[in-house]
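Trainee: Have a look at this prediction, sequence included:
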Amino acid sequence: MKLTKYEHSCVVLEKDGENLVIDAGPLSESYKVPDNCVAIVVTHEHFDHLDQEKLKATLTKNQDAKLFVNADIEALLGDELKPAVVVIASGQNQTVGGFSLQFVGSRHEPIRPEVPQPVNTGVIVNELFYHPGDQYFVPEQSFTWLGLPLNAPWAKVSETTEFVKQAKAQHIVPIHNGLLNEWGMNTYESHVKAVCEMAGTEYHPIKTCESIELV
């Protein structure tokens, strides 16, 4: 399975010619609508993860694709997107094309007390890649690769690196880094790389529009 990273939290997974899109938000300016997209997953309702125009464009080109969202997101979607929607919740499993999807998690990490914590539904794809959305949730299910959120209003380096230790993934790729410039990336990655080395985890510093084979 191949992973292509776009800005911020968006990744596209490709297996046997089929594509799965996760969290193609407005910060993902380089995102290109893939051919033969069979599924789209949106982890939660925040603006940097949910872009209805990108969803429309993807579904227009791939009219049989399914859009997997939790009930809170479904309530926000325009009517033109509703026919593609499959409402999911944590603990549920779905299969679409060559992708098995296990949905996990509960709530977005806290930002500050006055800001609500929306439902956050992470996804494990083919028991291989875990995209947690905006939550430091360690699922019971197996996975080998972790998409690690690097930077956010809700994130602290100490919590991010503790997540690395607790998740015990064999491989990590960075996600949720759309607010960082080069200096910021170097700073955050230096801490993550140090903890990955301690934990025996391989860190892959993949950049926007680059791809990597997940094995």
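Mentor: On my side now, so go ahead.
Trainee: C-alpha from now on. contacts and neighbour counts both.
Mentor: Will do.
Trainee: Downstream of the lengthiest helix in the chain, the next helix or strand is which one?
Mentor: Longest helix in the chain by number of residues (criterion: DSSP state H): helix 182-199. Heading C-terminal from helix 182-199, the first helix or strand you meet, by DSSP states H and E, is strand 202-203.
Trainee: show me the contacts for the residue positioned nearest the centre of the chain.
Mentor: For the chain, residue 131 is the residue whose C-alpha lies nearest the centre (Cα atoms, centre = their mean; 3.9 Å). When the contact criterion is Cα atoms under 8 Å, 6 or more residues apart in numbering, the partners of residue 131 are 122, 123, 124, 146, 147, 148.
Trainee: if we look at whichever helix or strand the third one is part of, which residues are touching it?
Mentor: Counting by DSSP H and E, the element that carries residue 124 is strand 122-125. If you take Cα under 8 Å, 6+ apart as the criterion, strand 122-125 is touched by 43, 90, 99-105, 130-133, 135, 143.
Trainee: which of those residues are buried?
Mentor: 43, 90, 99-105, 130-133, 135, 143 (16 or more other Cα atoms under 10 Å).
Trainee: ok so, going back, reformat the contacts of residue 131 into a markdown table and put distance to residue 62 and neighbour count next to each item.
Mentor: As requested, the contacts of residue 131 are arranged in a markdown table below (distance: Cα to Cα, whole Å; neighbours: other Cα atoms under 10 Å):
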| residue | distance to residue 62 | neighbour count |
| --- | --- | --- |
| 122 | 23 | 29 |
| 123 | 21 | 26 |
| 124 | 22 | 24 |
| 146 | 27 | 23 |
| 147 | 25 | 19 |
| 148 | 28 | 28 |
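Trainee: adding another structure so you can compare the two:
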Amino acid sequence: MRITHHGHACVLLETGTARLLLDPGTYAEGFESLRDLDAILLTHQHPDHADPARLPALVAANPGVRVLCDPDTAPQLAAKGVDAQAVASGDRLQVAGATIDVIGGAHAVIYADRPGCTNAGYVIDDGAFAHPGDSFADPGRPVDVLAVPTSGPWLKAAESVDYVRSVRPRVAVPIHERAMATTRLVYAVLADFVPEGTTFRPLEPGEPTKV
């Protein structure tokens, strides 16, 4: 498996059979030129996870690509001319030989009186990789590589640590980093507190990494 971090929550996952792009949003870069994608997986409707300006062109440039998203995002994509399949927690899908399980269901609470939205987390190939979107959704199984959110108005660093300690992956790769001015402090905290057996490994932007 190879992972390429395109910034913030956007990663390209190459499983060996499938090319899956997750959360190409406004803070991400370089994903516009990707081709031969089998699926685009969107966790929720916020622009930093689903860029309404660049997404239609990306779909058009990848004929046959499947677009999967949470229920709230599907009608917004339809308004942009993007045909997407809404998925919900408990769904299991097969795409180009990859198994995709949907977890979670709701975006983490930003503030008590702020309306929330749906959020679909994804577990690929029975735990080979997990991306929770804007949540700390329980994958419900052992996970080899976990994408862990590290910044945002809905989380604090201690919660990211708790999430990694709860899931206990072999490798934790940080995502959702561009909501903060500097990543170094939070990354240092995570690296110091991850459980024994877990490697904390920031990904070099745009560089494919074997994990």
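Mentor: Right, received. Where do you want to start? Quantities reported herein were computed from a predicted structural model and do not represent experimental measurements.
Trainee: TM between them?
Mentor: Once the chains are overlaid, their TM-score stands at 0.93 when taken by TM-score structural alignment, normalised by the length of the second structure; 209 aligned residues with a Cα RMSD of 1.5 Å.
Trainee: if we can go back for a sec, of the contacts of strand 122-125 of the first structure, which pair is most distant in space?
Mentor: 99 and 135 (22.4 Å; Cα to Cα).
Trainee: Now intersect the buried ones among the contacts of strand 122-125 of the first structure with the helices, please.
Mentor: The members of these all map outside helices under DSSP H.
Trainee: so which of those comes closest to residue 197 of the first structure?
Mentor: So of those, ranked by how close each gets to residue 197 of the first structure (Cα to Cα), first place is residue 143, at 18.9 Å.
Trainee: check contacts around the closest one.
Mentor: 124, 127, 128, 129, 130, 169.
Trainee: Residue 4 of the first structure belongs to a helix?
Mentor: No. Per DSSP: H, G, I helix; E, B strand; the rest coil, residue 4 of the first structure lies outside any helix segment and is strand.
Trainee: and the gap between the residue nearest to it when sequence neighbours are not counted and residue 6 of the first structure?
Mentor: With Cα to Cα, 6 or more residues apart in numbering as the measure, residue 211 is the residue that lies nearest to residue 4 of the first structure, at 4.2 Å, once sequence neighbours are left out. Residue 211 of the first structure sits at a distance of 9 Å from residue 6 of the first structure (criterion: Cα to Cα, to the nearest Å).
Trainee: Same drill for those two, tell me which one is more crowded.
Mentor: Neighbour comparison, residue 211 of the first structure and residue 6: the larger count goes to residue 6, with 27 against 16 (by other Cα atoms under 10 Å).
Trainee: Now the more buried one: closest residue in space, sequence neighbours ignored.
Mentor: Excluding its sequence neighbours, the residue lying closest to residue 6 of the first structure (Cα to Cα, 6+ apart) is residue 208, at 4.8 Å.
Trainee: That neighbour maps to what in the second structure?
Mentor: Structural correspondence for residue 208 of the first structure with respect to the second structure (TM-score structural alignment): residue 205.
Trainee: sec struct for its match, please.
Mentor: The three-state label for residue 205 of the second structure, taken from three-state DSSP, comes out as coil.
Trainee: does residue 169 of the first structure really touch residue 148, like I thought?
Mentor: No. With contacts defined as Cα atoms under 8 Å, residue 169 of the first structure does not count as touching residue 148, sitting 10.2 Å away.
Trainee: who touches the helix or strand encompassing residue 147 of the first structure?
Mentor: Following DSSP H and E, the helix or strand that holds residue 147 of the first structure is strand 145-149. Where contact means Cα under 8 Å, 6+ apart, the residues beyond strand 145-149 of the first structure that reach it are 9, 128-134, 160, 164, 169-177, 214.
Trainee: quick one: which of those sit in strands?
Mentor: 129, 130, 131, 171, 172, 173, 174, 175 (DSSP state E).
Trainee: The last one is in contact with residue 4, isn't it?
Mentor: No. Residue 175 of the first structure lies out of contact with residue 4 (Cα under 8 Å); the separation is 11.2 Å.
Trainee: Between those two, point out the one with more neighbours.
Mentor: When residue 175 of the first structure and residue 4 are compared on other Cα under 10 Å, the one with more neighbours turns out to be residue 175, at 26 against 19.
Trainee: okay, and the longest strand seen in the second structure goes to which residues in the first structure?
Mentor: Ranked by number of residues, the top strand in the second structure under DSSP E is strand 98-106. Per TM-score structural alignment, the counterpart of strand 98-106 of the second structure in the first structure is residues 99-107.
Trainee: From the rest of the structure, what touches that stretch?
Mentor: The contact list for stretch 99-107 of the first structure, computed with Cα under 8 Å, 6+ apart, reads 15, 20, 88-95, 117-127, 132, 135, 137, 139.
Trainee: cool, and stretch 54-66 of the first structure?
Mentor: The set of residues that contact stretch 54-66 of the first structure without belonging to it, under Cα under 8 Å, 6+ apart, is 24-26, 33-40, 80-81, 84-86.
Trainee: ok so, going back, quick one: which of the contacts of strand 122-125 of the first structure is nearest to residue 53 of the first structure?
Mentor: When those are compared against residue 53 of the first structure (criterion: Cα to Cα), the nearest one is residue 43, at 16.5 Å.
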